[in-house]
Structures are given as C-alpha cells and as structure tokens.
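Participant: here are the coordinates; sequence isn't available:
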C-alpha cells in the first residue's frame, strides 16, 4: 500500500513484515522516515520480504493469531511501543514469533498521545524569529558589505 501525505519528521511508523532473509518469520519495526527525495525501502534489500501491516498509530496494539500446528495457542497481544524502540527505517526490527501465524490484526490502542498544552494565546505572545541576516543594517551598510567596502571606525 502507498501512503501519500505531508512529510512529518516526528511521525513514527510501525511495520510488520515477513522477512525473507530470516526464514520468513514475522518481524516488527518502528521507524521515522528520513527527509530525502530518494525512495526509502523499509522492507529491506530482499525483494521476497512482504508487508503484513503498516500503521502510523502512536501506540499500536497487534493481535497475533496462531495457525497451522500452532493453532492451539492463545492469540498474543503486542504493545508495539513496549515491544520495540523506534529505530532507523533500515533497521532489521524484532522477531514477533517463530510459531506458525494465521493472521496479524491491528487492535484499537488503549491510550492516545497527550494533546499539547499550548493555547492560542501563548502562541501569539511569542515574537516571530527573525531569519534575515541583514535585519537592523542600513541600506548603505548592506551595499558596502556587497561591494567589499570596509569601514575604518
């Protein structure tokens, strides 16, 4: 699946994938994308690795339902943010299980991120940051600087 949205450097993505380099065991990884125009492949170098689930939920919960000869096992619930830390998108991730899997489902999160405490009044009180390097200089000073003219005093 493709996701097209405005880039947010702080957005944490959680991916669950079958890693072809690791006997197709399911792996989970949490990462932020880098600010680059190049394509970023979070599935790894092996083209046979496949995505099971991708979410941008802050505190994702996953249900791992076992199948095959492991279908007698109770489903496992994983709190992704407690199971693995946020790393780079190239990181391998952490293996979920070695048991046979029927499905992996995303559950409703049990907690939400706390809203920021800033109010509109606090935001308007701050002075805007001045990014102009020539702020406060006279037009003559700017011309002298451009032409290489120096001052004696």
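Facilitator: Looks like it arrived, so ask away. All values reported here derive from a predicted model rather than from experimental measurement.
Participant: contacts, neighbours, all on C-alpha from now
Facilitator: Will do.
Participant: So which residues of this protein form strands?
Facilitator: For the chain, applying DSSP state E gives strands covering 13-19, 25-32, 50-55, 61-66, 76-79, 86-88, 94-95, 101-107.
Participant: Can you give me the buried ones in the last one?
Facilitator: Neighbour counts over strand 101-107 (16 or more other CA atoms under 10 Å) mark 101, 104, 106 as buried.
Participant: My read is that residue 44 contacts residue 90, right?
Facilitator: Yes. The pair residue 44 / residue 90 is scored as a contact, 6.7 Å apart, by CA atoms under 8 Å.
Participant: So between those two, which is more surrounded?
Facilitator: Neighbour count, other CA atoms under 10 Å: between residue 44 and residue 90, residue 44 has more, with 18 against 15.
Participant: which residues does the more buried one contact?
Facilitator: Taking CA atoms under 8 Å, 6 or more residues apart in numbering, we find residue 44 in contact with 90, 92.
Participant: ditto for residue 74
Facilitator: Shown in contact with residue 74 (CA under 8 Å, 6+ apart): 65, 66.
Participant: residue boundaries of the helices in this structure?
Facilitator: 80-83, 120-125, 139-147 (DSSP state H).
Participant: quick one, which of these is packed in tightest?
Facilitator: Between these, helix 80-83 has the highest mean count of neighbours, a mean of 14, where neighbours are mean count of other CA atoms under 10 Å.
Participant: Next one for the comparison:
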C-alpha cells in the first residue's frame, strides 16, 4: 500500500467509451479495493428523459403524473421564477423541493429572454425589463429590493404582449388601455438593470395578452442533422513516374557525353 500515491479517486462514467456487452471493460486498478461509493448520479447522455411536475405533491417525476416539463439530457436545467422576483435554474433531480410562490416552472432555454413588468417601490413607477440568465448556478432577484416593489407580470414567451389598464381620475375620462409589445419596448439588458419606465400615468392593472406567434429555430444535435446529397471526396491520385523513360528525340548528347536541352 505504501507504493500507491493516490488512495482515492473519482470515475466519471460519461468519459468511458461505450463498448459491446461482451467487452471485459476498463481496468480501474490492479490493487485491492476497500470500498466503492456512488458519489453523484447524473442524467443519461444517451437519450432524453421525460420529466413531469406533479402540482399536488410539488415534486418532479418520470411516471407521467402532472404536467410534462420537457425532455432532458446532459446539462439541461429547469427554470424557476418566483412571485418575489427571484429567478434560478436547477438540475432536474427528482428529489428537488419547490416553493409555493412559483409562477414559472419550465425547461430552461439559455437563449430565450425573460420579460417582466414590475412596480418599483422607491420610484413609485412601473418598469419593463428583458434579460437572460447570466449565472445558471446562482439564485438572483431581478426586481428592486424595496419593501413595496412588486412583480406584476413575467413571461418567457419570445414575443410577449401586455395590456395596461389606467386608473380613472376624478372628473376625467378613463384613458384607453395601452397594448405593449415588450420585445419592441425594450432590448435585452443585464439582469440587474432597472429597465425602461412603462408610463408616468397611474396604473390600475397589468395583464398578459396572447403572445405574437413566433417559431424559433431549433438547435439539432449533430447526429440528427440530415445530410442532403452527400458526396465522398477522394484524394487525387499521384501521377505515375516512369522509372525507365525513353530517350527524347529533342535531347542530344554533347561532345562530353552530357545531354543538352538545346
């Protein structure tokens, strides 16, 4: 044992090549083993796994109970947004616990922006913001942390639309509702950005409408990309060299017996 420099190490099965069932496998060590432990159970990288969320027990499952969240493989994660303005992503483990104030629970698409309208308690104004998750391993709050700040609406649609209902002022006609295309109203900014002010008028209610239809391009795994009119490119053959060339009629020997080109 004294000659062994490393007494404990990890083995990542994802790094081991897949072989036939009759294969003997890879040698882990030639020394005697005291104990083997399962350190971490990862998701399958061979095929996606369907995961559902059962709202009755607030748990994930693979048995088809509740709402289908999506198909997960490799490093895929779940997006969670809370009414308190907190956003985070998690690994879809079946033992995960969830809070009651969730307003969004879905498969996370890193390039898909999150849009929100919130009330800032300090400025007493409504703001619109659109952002991307900047740190997938960190829980962050995307509204101001004033006690009176409040998240009005949040959406993960590509082109969300909101309707703003204004408060009726005394002895005045109520202003007509305002429809806002959030994608056009503000560009994607940092998660900590304040956002753009929605209006200076008093707001009675903010409601989400049907989003503008949009079909985003799908990122296909390399093995699923169809190859059309595949061609095999062959290397050009090397020209043959005649080891015994016939004498050229235009090449004549000179007086010294050497061949002359002219």
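Facilitator: Right, received. Where do you want to start? Please read these numbers as outputs of a predicted model, since none were measured by experiment.
Participant: care to give me the TM-score?
Facilitator: Counting by TM-score structural alignment, normalised by the length of structure 1, the TM-score of this superposition works out to 0.70. Behind it: 124 aligned residues with a CA RMSD of 2.6 Å.
Participant: returning to that earlier point: need the buried residues of strand 101-107 of structure 1 in a markdown table (columns: distance to residue 65 of structure 1).
Facilitator: Below are the buried residues of strand 101-107 of structure 1 laid out as a markdown table (distance: CA to CA, whole Å):
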| residue | distance to residue 65 of structure 1 |
| --- | --- |
| 101 | 6 |
| 104 | 6 |
| 106 | 11 |
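Participant: Reformat the strands of structure 1 as CSV; add distance to residue 5 of structure 1.
Facilitator: What follows is the strands of structure 1, written out as CSV (distance: least, CA to CA, whole Å):
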stretch, distance to residue 5 of structure 1
strand 13-19, 13
strand 25-32, 14
strand 50-55, 13
strand 61-66, 23
strand 76-79, 26
strand 86-88, 20
strand 94-95, 27
strand 101-107, 21
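Participant: what's the closest of those to residue 144 of structure 1?
Facilitator: For residue 144 of structure 1, the closest of these is strand 25-32, at 45.9 Å, according to CA to CA.
Participant: Which elements pack onto that closest one?
Facilitator: strand 13-19, helix 80-83, strand 86-88, strand 94-95 (3 or more CA pairs under 8 Å, 6 or more residues apart in numbering; DSSP states H and E).
Participant: What span of structure 2 is the third one aligned with?
Facilitator: Following TM-score structural alignment, the partner segment of strand 86-88 of structure 1 in structure 2 covers residues 188-190.
Participant: how many neighbours does residue 105 of structure 2 have?
Facilitator: Residues near residue 105 of structure 2, counting by other CA under 10 Å, number 15.
Participant: tell me the SS of the residue lying closest to it once chain neighbours are set aside?
Facilitator: Of all residues not flanking residue 105 of structure 2 in the chain, residue 80 sits nearest, at 4.9 Å (CA to CA, 6 or more residues apart in numbering). At residue 80 of structure 2 the chain is in strand, as set by DSSP: H, G, I helix; E, B strand; the rest coil.
Participant: give me every residue that touches residue 80 of structure 2.
Facilitator: 87, 88, 89, 90, 102, 103, 104, 105, 106.
Participant: wait, residue 149 of structure 2 sits on residue 143?
Facilitator: Yes. If you go by CA under 8 Å, residue 149 of structure 2 and residue 143 touch, sitting 7.3 Å apart.
Participant: what's the overlap in contacts for these two?
Facilitator: Applying CA under 8 Å, 6+ apart, one finds that residue 149 of structure 2 and residue 143 are jointly contacted by 118, 120.
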